[in-house]
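*Asks:* got a sequence here, can you build the structure:
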Amino acid sequence: MVQRVIATDAALELIVLLRERHGPVMFHQSGGCCDGSSPMCYPDGDLLLGNQDVLLGEIGDSPFYMHKNQFDYWKHTQIIIDVVDGRGGMFSLEGVEGKRFLSRSRAFNKEELVELN
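*Replies:* Here you go, the predicted structure:
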C-alpha cells in the first residue's frame, strides 16, 4: 500500500519521545509563513484544523495534515519526514530537544499514482 507520508527511523524515535512527554501529537505541514515550510508538531488538538486541511496519513501513530492548496502541489510526491539537529519552528514541540523535523520528498512512480487514485 502506497503511503503519502512516511517517517525515517530517527523521526519515529523523536515522535516516541515527544509522545512520552506531551501525550498524543499531531503534525501539520507549514505553508511557509513564520516557520518556513516545515512539518510542525503540536499536542493533538492544539491546532484547529479547517475544512481545507487534508489528512495525508499517520507517522508514529500521529496524524499528518496539509492545507489543500499546498497538497495540490505535493500530491505527486511522497513526503518523508526526517529529523536533523538544530532549532526548527518556534511553535513545534521538538524545538526544545535541539532537533527539528524536516520534509524530504520523492516523486511517485506511475504505478503508485494509479494506486493512489
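*Asks:* only C-alpha atoms for contact and neighbour calcs from this point on.
*Replies:* OK.
*Asks:* show me where the chain has helices.
*Replies:* Under the criterion DSSP state H, helices of the chain are mapped to 9-22, 68-74, 110-116.
*Asks:* want to throw those into TSV with distance to L55?
*Replies:* Listed next are these as TSV, based on distance: least, Cα to Cα, whole Å:
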stretch	distance to L55
helix 9-22	18
helix 68-74	9
helix 110-116	14
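*Asks:* and this one, so I can compare the two:
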Amino acid sequence: MAVDKVTATDATLELMDSLKKRHGELMFHQSGGCCDGSAPMCFAADEFKVGESDILLGEIGGAPFYISKDQYEYWKHTQLIIDVVDGRGGMFSLEGPEGKRFLTRSRVFTENEREELKKEASIV
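*Replies:* Next up, the predicted model:
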C-alpha cells in the first residue's frame, strides 16, 4: 500500500480542471516564502523553476507537487491535503482571480503509514 504524502479534495480537483483549460498543464509548489506565507502555489507547468532545494512530494490531479527540503523537514510527519476556500489567492498563484485560494491542511500519519513510508524510503 503506497502512502500519499499529498492529496487533494474534490473542490481542489475541480478548480484545477478549470485552471488547466485556461493555462495548460499545472504544477504546485508549497510556498514557504514571505509574500504568501505557506500557501500552496499553483503555476502553469513551465512558469516555475524547481531548484536543487526542492523535492517532489507527489502529484495531485496529475500535477507535480513540490516542497522545499527545509519545509519538508517540518511537515514530513504529516500528509498534506490541498483544499480550496473562498478568498483572495496568492498573488503569484493562478487561482488568484477566481475568488478562491488553495489552502494546505494536514493530518499526522498513522503508525502504520509511517512504517510503510519507512519501507518505501528503503527501497529507493
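*Asks:* so what number do they get for TM-score?
*Replies:* With the length set by TM-score structural alignment, normalised by the length of structure 1, the two chains reach a TM-score of 0.97; 117 aligned residues with a Cα RMSD of 0.7 Å.
*Asks:* quick one, which of the helices of structure 1 is packed in tightest?
*Replies:* Using mean count of other Cα atoms under 10 Å, the stretch among these with the greatest mean number of neighbours is helix 9-22 (a mean of 16).
*Asks:* and G89 of structure 1, which of the helices of structure 1 is closest to it?
*Replies:* helix 9-22 (15.1 Å; Cα to Cα).
*Asks:* burial count for K119 of structure 2?
*Replies:* Look at K119 of structure 2: counted by other Cα atoms under 10 Å, it has 12 neighbours.
*Asks:* for it, helix, strand, or coil?
*Replies:* Three-state call for K119 of structure 2 (DSSP: H, G, I helix; E, B strand; the rest coil): helix.
*Asks:* please tell me how far it sits from W75 of structure 2.
*Replies:* 19 Å (Cα to Cα, to the nearest Å).
*Asks:* ditto for K20 of structure 2
*Replies:* 28 Å.
*Asks:* what does I123 of structure 2 give?
*Replies:* 21 Å.
*Asks:* also F102 of structure 2?
*Replies:* 17 Å.
*Asks:* spatially central residue in structure 2, please.
*Replies:* The centroid of structure 2 falls nearest to F65 when counting by Cα atoms, centre = their mean (4.5 Å).
*Asks:* that one against L26, yeah?
*Replies:* No. Using Cα atoms under 8 Å, F65 of structure 2 is not in contact with L26, being 9.4 Å away.
*Asks:* returning to that earlier point: what sits closest to the residue nearest to the centre of structure 2 if chain neighbours are left out?
*Replies:* In this structure, F65 of structure 2 finds its nearest non-sequential neighbour in F28, 4.6 Å apart by Cα to Cα, 6 or more residues apart in numbering.
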